[in-house]
Structure formats: structure tokens, C-alpha cells
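In: my questions are about this predicted structure, shown below with the sequence.
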Amino acid sequence: MGSTKFILGMRDQFFNELYKLFQEDPQAVFITADNGAPTLDQFARDFPDRFFNVGIAEQQLIGMACGMAFEGKKVYVYAIAPFVSLRCYEQVKLDVCAMNLPIVLIGVGAGYAYDIMGPSHHTVEDVSIMRALPNLKIYSMADGRSAGELAALVHHDRSPQYIRFDRAGLPEVYAERGIDIGEGLTQLRSGSDLCIVTSGVMVHQALTAADLLHQSAGLNVGVIDVFRLKPLNGEALKKHLHNVARVVTLEEHLLAGGLGSLVAEWMIDEDLRMPTMRIGQDDRFVFDYGGRKAIWEKYGLDVGAVVARIAGWMRGESGKVVKVPRLEAHGVPQGTAY
């Protein structure tokens, strides 16, 4: 009986690469808010004077980081994503961003990664609020390889930065292809009928949906992974969308202020008149149990619903959420999730 291949999560691949940078940079400091990880133990062991745990006190986490940054340190702070973004938002706004300090906020559990924990642990509004802060750069990675590549870039950048990592170990998107982290986005697949612009875990959903749309409807569908949400590389995005008929944005995030809003705002500013549909979480809190897959299926974020909405929209229908009963015929179970 075969065993399931272990996939090292993006947080841990990032930490492994960051550890190498800490070996070279005595000014690097790590502060956690009572969150650990096997790959984090090496920091506590080998850099005891540069590793701190403040406990469940996120406001203190940010205040301490800012004091160290003012003294010339490169500071990394780490907590569950909703706690490092929402719980200490005022401190991040005034102490980190207004002072333009070299602090990297690391949040694990983007979207519905902490599925059964409910709204207190869901992170589906962080892009909306964090991108409103001047000076702050935002990253949302799709796999461990890209997360590992990100470490050196953020370490040598003196800007305030926020990284949202998924909790799970996701299949590698970039295992056999290069990635230019500095570019901010990658065209994973080209397509002239439609392009799905996406980020994070939804990159995997988008690639599967593109395959199914080609198999079932003959559509030539492109996929773009926007891993740097702010600042958006508009020049590169415009190049990849050249000669594309339609655009779909796909995100595991509230539609208000997320990736879809970001792309729509950019298109308006650039006077790009292109049919566009946003797919994401509508205006609600989610209290449902059953796991991430169940949440996606109920609220139209699973592969089947995404394919159905896009296919209907291409046929001139409304794009409302509908179910596709026979996705299994294409080799993908209804509600595929990672």
C-alpha cells in the first residue's frame, strides 16, 4: 500500500531559507506570539539572543519589533494570520507603516486554512485592510518553492512587509519551473479565451479549472499567479492580458477589497475595458463545520462551481453559483480541495 507523499509547508520552507540568512546577518531578529513550528526550533536553539516569544500579546509583539527596528534590527514577527493583521492593526498602521520600518509580518493560515475554527481564525479580509496601509508590501504564495524563494527578497528589502502563508502543505506549482520573485506575478499558463487571475491556494483550483474548461468546453484558459498583491505589477499584468478576451479573478477572500477589487481598480485606472468576473466569498461570516472542502462547496469556491460559473458566463448567463453534477467524468471529484 503506497504512502502519501509528505509536502513541507510554505511556512517551513520559508523558515528554512530564512535560517540561512540569520546565520549571515547578526542584525536579524525573530519574535513570535506563542506560535511555534518544527523549523522554528532551530532559531531558538542557535540564536537565543535574537529569538523571542512574547506569548499571546500581538500588540506587544509589534511594539517590541518597532523598538528593535529603530535600533537597526531587521525584525520578523510571526503569528496566526488574523492575529498579526487584525488584532494589532492600529500598531501596524502607526508604528510599523507610518514609521516605514523594516519589519516583516508573517501570518500563517490564509483564507479558510483554519477551517473548523470559525471567524476568529478565518483570514478572509486581511488583503482588504492591509493593502490600505501606505508603505506596506503584501505577498501571498502558492507553494513551498515560491515561499522559500521569497525569503532572500524580503530580507534585503527595508520596507514593511506582510506575508500570508497557507497552513497546509500544498502541491508544488514551481517545482519544475523558474520563478522571478521580483516580478510579483507569473503567467503559469497562457490562454486567449479567458485568463484566471488568482493567488495563494486558489492557484491550484485555477489550474484544475482551466484544464476542465478546456476538456469540457474547448476553452483556451490562461492562469496568472499574483503572489505580490501590493504593489501590483501592472505592467506585467497588462502584458499577459494582451489579446485575452475575458478575465476572471479567483480568491479565497471576501470580494470586498480583495484581489478582484484590486484588479478591477487597476483596470479602471488603466482604462482597460475587458469583461471581468470576480469569484470569491460574498458578504458573510462562515460558521460552517466540515472542513475547508465543505466551505468551498457550500459557497461556490470548489472547482465544480468555479467551472460552472465561468462556463455559464462565457455562454452569456449570469455567472450565478450552480453545481456541476458530473465533474468526476473529467477525473476531478466534486469540491476538490487541498
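Out: Yes, it's here.
In: every contact and neighbour count from this point should use C-alpha atoms.
Out: Noted.
In: ok, L232 touching E183?
Out: No. At 9.5 Å, L232 does not count as touching E183 under the criterion of Cα atoms under 8 Å.
In: mind checking which of these two has more residues around it?
Out: L232 (19 against 13; other Cα atoms under 10 Å).
In: the more buried one and E265, how far apart?
Out: 11 Å (Cα to Cα, to the nearest Å).
In: what of R189?
Out: From R189 to E265 the distance is 24 Å (Cα to Cα).
In: quick one: the helices in the chain, in order.
Out: Assigned by DSSP state H, the chain shows helices spanning 10-24, 41-46, 58-70, 81-85, 89-91, 126-130, 144-155, 202-217, 234-241, 259-269, 292-298, 303-314.
In: A28 contacts A69, correct?
Out: No. In this structure A28 lies outside contact range of A69 using Cα under 8 Å: 9.7 Å.
In: need the overlap of contacts for these two.
Out: By Cα atoms under 8 Å, 6 or more residues apart in numbering, A28 and A69 have these common neighbours: V75.
In: quick one: neighbours of M10, just the number.
Out: 26.
In: now do the same contact list for it.
Out: Contacts of M10 (Cα under 8 Å, 6+ apart): 141, 143-148, 165-170.
In: can you flag the buried ones in those residues?
Out: When the contacts of M10 are checked for burial by 16 or more other Cα atoms under 10 Å, the buried set is 141, 143-148, 165-170.
In: looking at those, which is nearest T208?
Out: For the buried ones among the contacts of M10, the minimum distance to T208 (Cα to Cα) is 13.9 Å, reached by L170.
In: check the gap between the closest one and R315 for me.
Out: Taking Cα to Cα, one finds L170 at 33 Å from R315.
In: ok, now I279?
Out: Distance from I279 to R315, by Cα to Cα: 17 Å.
In: neighbour count winner among these two?
Out: Counted by other Cα under 10 Å, I279 and R315 do not tie: I279 has more neighbours, with 26 against 10.
In: picking up where we left off before, of R189 and E265, who's got more company?
Out: More crowded of R189 and E265, by other Cα under 10 Å: R189, with 16 against 13.
In: these two touch, right, that one and G222?
Out: Yes. The criterion here is Cα under 8 Å, and R189 meets it with G222 at 4.7 Å.
In: adding another structure so you can compare the two:
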Amino acid sequence: MDTMRERFASVTSRLLDEDPRLAVVLADIGVDGFAAAARRHPDRVVNVGIREQLLIGVGGGLALTGLRPIMHTFASFLVERPFEQVKLDFGHQGVGGVLVSAGASYDWPSGGFTHMAPGDVALLDTLDDWTVHVPGHPDEAEALLRHAAAAGDDRVYVRLSVQTNSAPRAVDGARFSRLREGRRGVVVAVGPLLDNVLAATEGMDVTVLYATTVRPFDGAALRAATGLADAADVVLVEPYLAGTSTRFANDALADRPHRVLGLGVGRRELRRYGQLDEHLAAHGLDPRGLRERIAGFLTSAARA
């Protein structure tokens, strides 16, 4: 099976053939995947070199001309390093484009902390009107990329990862999907953490929602799911900074007594390179760690 990033290159190359409004801007990362597309569309595949602020600036300039730019590099270089340009060249200018990242929170541990971005979604939450997609499988990535490319002048972030679930789910670029129903609470699994959540909650009497589009946050689906449960206890399991979406869940349930537990990447930097699975376990995002924390949270509610 190809990776999400490989699917991004092949799908976007085809989209460039189909839609003359699309353009791709790169910063040396991912150039090989667009070599053929660059030969066919030299005016719409631009490599600015290792200049991430320029990557976003060129994308914003292309958007001002009426094109729909798709900008790609590691998440830490796409959202964090050029954040001022994202804020001004897109938000302030009122134009749209698509940011497509690689690396996620810790996909390449040997790259060190410079190539990790657990805070990317939280950072974009400080800006207005960004749609955020977090696919959990290359097929989902393709569907969401096509959705983002065709999304008019919207501002969209597509967060790709080498982590992937064993099978794709149907995605529509908007709503959470309900995979299990239960009475003791609701667990929201985001993107590539779905398989771990399903394994962790096996045998538990909980509802499991699957989220691949996290902004806008599907508060209606969460409200409907908590309506099935005996208590409005919610666990959010996100592949980025823990607690990133807790305020959105709290807002959705503001008129109901409820509790929310946000699980995700911890704030403490793990300074040993290790392997991806070791980082998952260290942050408690492997099935064993998730089961302990989810069960503990729900048990504490039963004892209260």
C-alpha cells in the first residue's frame, strides 16, 4: 500500500492536469514526486528551495491572482516556522489555499524536535476559518485532498502521516461517523489513531466516533452520541497536542452536565530519538495506554 504522502503526489499531479486553477508550491521537500507534473506544468509547479516563509508567500501571491495554491512540506516548516505568513498572506489578505503537511507529530523521530509538530492544529486554532482534515488512511487522504482542492477559496489544512489505520472509512469532509454505540460514554478517535482506539475499547460499553475533519468541529454528532449514553462523558483521542479540541467539545455540550478528557501528545519533549511506536507508547497513545486511561476515566465517573 502506498503512503498518504505518495498518494498526495500522485493525486495532486492528476488534479493539475484536470484543473488549470490549481498550482503546487514546494520547498525542496517532495520535489521528486512532482517531477513529471513539473515538466507538464512548469508554470504551476514551483519549488522555492528551503525557504518556508517564501513557500507561503508565493502561495499567497498565486491565490491573489485567482489560482488555488497547494503548499507542501513538513508540518513544522509549513505551519510553525512561517506562521506569520500563514496569518497575513492568507488570513489577512482574505484568500484561500491548501496546506498539505508531512511528518505529523513525530513520524520521523530521528529528525529530532525540529521535524515534529504536535502543536500545529492548536496553532491554526488561533486563526479564523481554517478547515482541518486529519485522514487515517491513504484512501481517506485522497478523498479529503480532492475535497480541499475543489473547496472554492476556502483555507484548508490537510495533515498527512505515516501512521495509518488498517482499512479506510467513508469520509465526507465534514461529519464525524459513528462506528460503535454504547452507554458508558463517547470516545472520539481522530485520524490515524482509530485502530488503537478500537483495540483499546474492545468490550467496553462506549460509543466510538471517528473524526477525519476536525475543524469545523462536528458538535452535532457529539451531542447526538452523548444523548445515547447514560452520562455525557467524552474522551478525545487526537494525534497531536493533548486537549487541542476539548474547548470545542465543552462548547458543544455547554448546556449539559458533562466531563471531557483530552488524550494526545504530551507537552514534555521526548529527547531520545527512538521509533514511532515508542513515541506512541510514551504518550500513552498505544492500545494499552489508551485502555488504561479511558477505563480509569469512565470508572471514576461511575464511583462519583
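Out: It's in. Given the structure is predicted, the values throughout are model-derived calculations rather than measurements.
In: L64 of the second structure maps to what in the first structure?
Out: In the first structure, L64 of the second structure lines up with F70, judged by TM-score structural alignment.
In: start and end of stretch 43-54 of the second structure, how far apart?
Out: Rule used - Cα to Cα; the end-to-end distance of stretch 43-54 of the second structure is 17 Å.
In: ugh, typo on my part, it should be stretch 184-204 of the first structure
Out: Counting by Cα to Cα, you get 18 Å between the two ends of stretch 184-204 of the first structure.
In: what do you get for stretch 279-290 of the second structure?
Out: Its first and final residues considered, stretch 279-290 of the second structure spans 14 Å by Cα to Cα.
In: strands along the stretch 101-250 of the first structure, start to end?
Out: In the stretch 101-250 of the first structure, the strands defined using DSSP state E, counting those that start in this stretch lie at 103-108, 137-140, 161-165, 185-189, 194-198, 221-226, 228-230, 247-254.
In: what residues are up against H253 of the first structure?
Out: Counting by Cα under 8 Å, 6+ apart, H253 of the first structure has contacts 111, 123-125, 127, 280-281.
In: any idea how many residues pack against the nearest residue to I29 of the second structure once chain neighbours are set aside?
Out: Spatial nearest neighbour of I29 of the second structure, excluding adjacent residues (Cα to Cα, 6 or more residues apart in numbering): T73 at 5.5 Å. For T73 of the second structure, the neighbour count with other Cα under 10 Å is 23.
In: distance check, the counterpart of T73 of the second structure in the first structure against D126 of the first structure.
Out: Superposed on the first structure with TM-score structural alignment, T73 of the second structure falls opposite A79. To D126 of the first structure, A79 of the first structure is 13 Å away according to Cα to Cα.
In: repeat for R278 of the first structure
Out: From R278 of the first structure over to D126 of the first structure (counting by Cα to Cα), the distance is 18 Å.
In: more neighbours: which of those two?
Out: Neighbour count, other Cα under 10 Å: between R278 of the first structure and D126, D126 has more, with 24 against 20.
In: got the contact list for that one?
Out: D126 of the first structure touches 82, 85-86, counting by Cα under 8 Å, 6+ apart.
In: conserved subset of the residues you listed in the second structure?
Out: Counting by both residues aligned by TM-score structural alignment, their matches' Cα atoms under 8 Å, the second structure reproduces these contacts from these: 82, 85-86.
In: leaving out sequence neighbours, find the closest residue to the counterpart of V108 of the first structure in the second structure.
Out: Applying TM-score structural alignment, one finds that V108 of the first structure aligns to A102 in the second structure. Among residues not flanking A102 of the second structure along the chain, F74 sits closest, at 4.5 Å (Cα to Cα, 6+ apart).
In: just list the residues touching the one you found, thanks.
Out: By Cα under 8 Å, 6+ apart, F74 of the second structure lies in contact with 29, 101-104, 115.
In: export the residues you listed as TSV, with columns for distance to D128 of the second structure.
Out: What follows is the contacts of F74 of the second structure, written out as TSV (distance: Cα to Cα, whole Å):
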residue	distance to D128 of the second structure
I29	27
S101	19
A102	23
G103	24
A104	22
H115	25
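In: highest neighbour count among those?
Out: Busiest of those [other Cα under 10 Å] is A102, holding 26 neighbours.
In: quick one, what contacts that one?
Out: A102 of the second structure sits next to 5, 72-75, 159-161 when contact means Cα under 8 Å, 6+ apart.
In: which of those sits closest to R44 of the second structure?
Out: H72 (13.8 Å).
In: in the first structure, what range does stretch 37-49 of the second structure match?
Out: Counting by TM-score structural alignment, stretch 37-49 of the second structure corresponds to 43-55 in the first structure.
In: and the matching stretch, how far apart are its ends?
Out: First residue to last in stretch 43-55 of the first structure (Cα to Cα) measures 17 Å.
In: quick one, what contacts S105 of the second structure?
Out: Going by Cα under 8 Å, 6+ apart, S105 of the second structure touches 116-119, 239-240, 265.
In: counterpart of T114 of the second structure in the first structure?
Out: Under the alignment (TM-score structural alignment), T114 of the second structure pairs with S120 in the first structure.
In: E18 of the second structure now?
Out: Under TM-score structural alignment, E18 of the second structure pairs with E24 in the first structure.
In: against A152 of the first structure, how distant is that match?
Out: E24 of the first structure sits 12 Å away from A152 of the first structure, taking Cα to Cα as the criterion.
In: neighbour-wise, which of those two wins?
Out: Comparing E24 of the first structure with A152 by other Cα under 10 Å, the one with more neighbours is A152, at 15 against 9.
In: for the more buried one, list the residues it contacts.
Out: If you count contacts by Cα under 8 Å, 6+ apart, then A152 of the first structure has 17-18, 21 around it.
In: between those residues, which sits nearest D211 of the first structure?
Out: Nearest member of the contacts of A152 of the first structure to D211 of the first structure, counting by Cα to Cα, is E17, at 32.9 Å.
In: which non-adjacent residue is nearest A301 of the second structure?
Out: D233 (8.0 Å).
In: now do the same contact list for the one you found.
Out: Here D233 of the second structure is in contact with 184-186, 226, 258-260, 298, 301 (Cα under 8 Å, 6+ apart).
In: give the buried subset of those residues as a ChimeraX selection command.
Out: Buried residues among the contacts of D233 of the second structure (16+ other Cα under 10 Å), as a ChimeraX selection:
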select :184,185,186,226,259,260,298
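In: if we can go back for a sec, turn the strands of the stretch 101-250 of the first structure into CSV, columns for distance to Q59 of the first structure.
Out: CSV is the format used below for the strands of the stretch 101-250 of the first structure (distance: least, Cα to Cα, whole Å):
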stretch, distance to Q59 of the first structure
strand 103-108, 13
strand 137-140, 20
strand 161-165, 16
strand 185-189, 32
strand 194-198, 31
strand 221-226, 30
strand 228-230, 24
strand 247-254, 24
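In: all set now, cheers.
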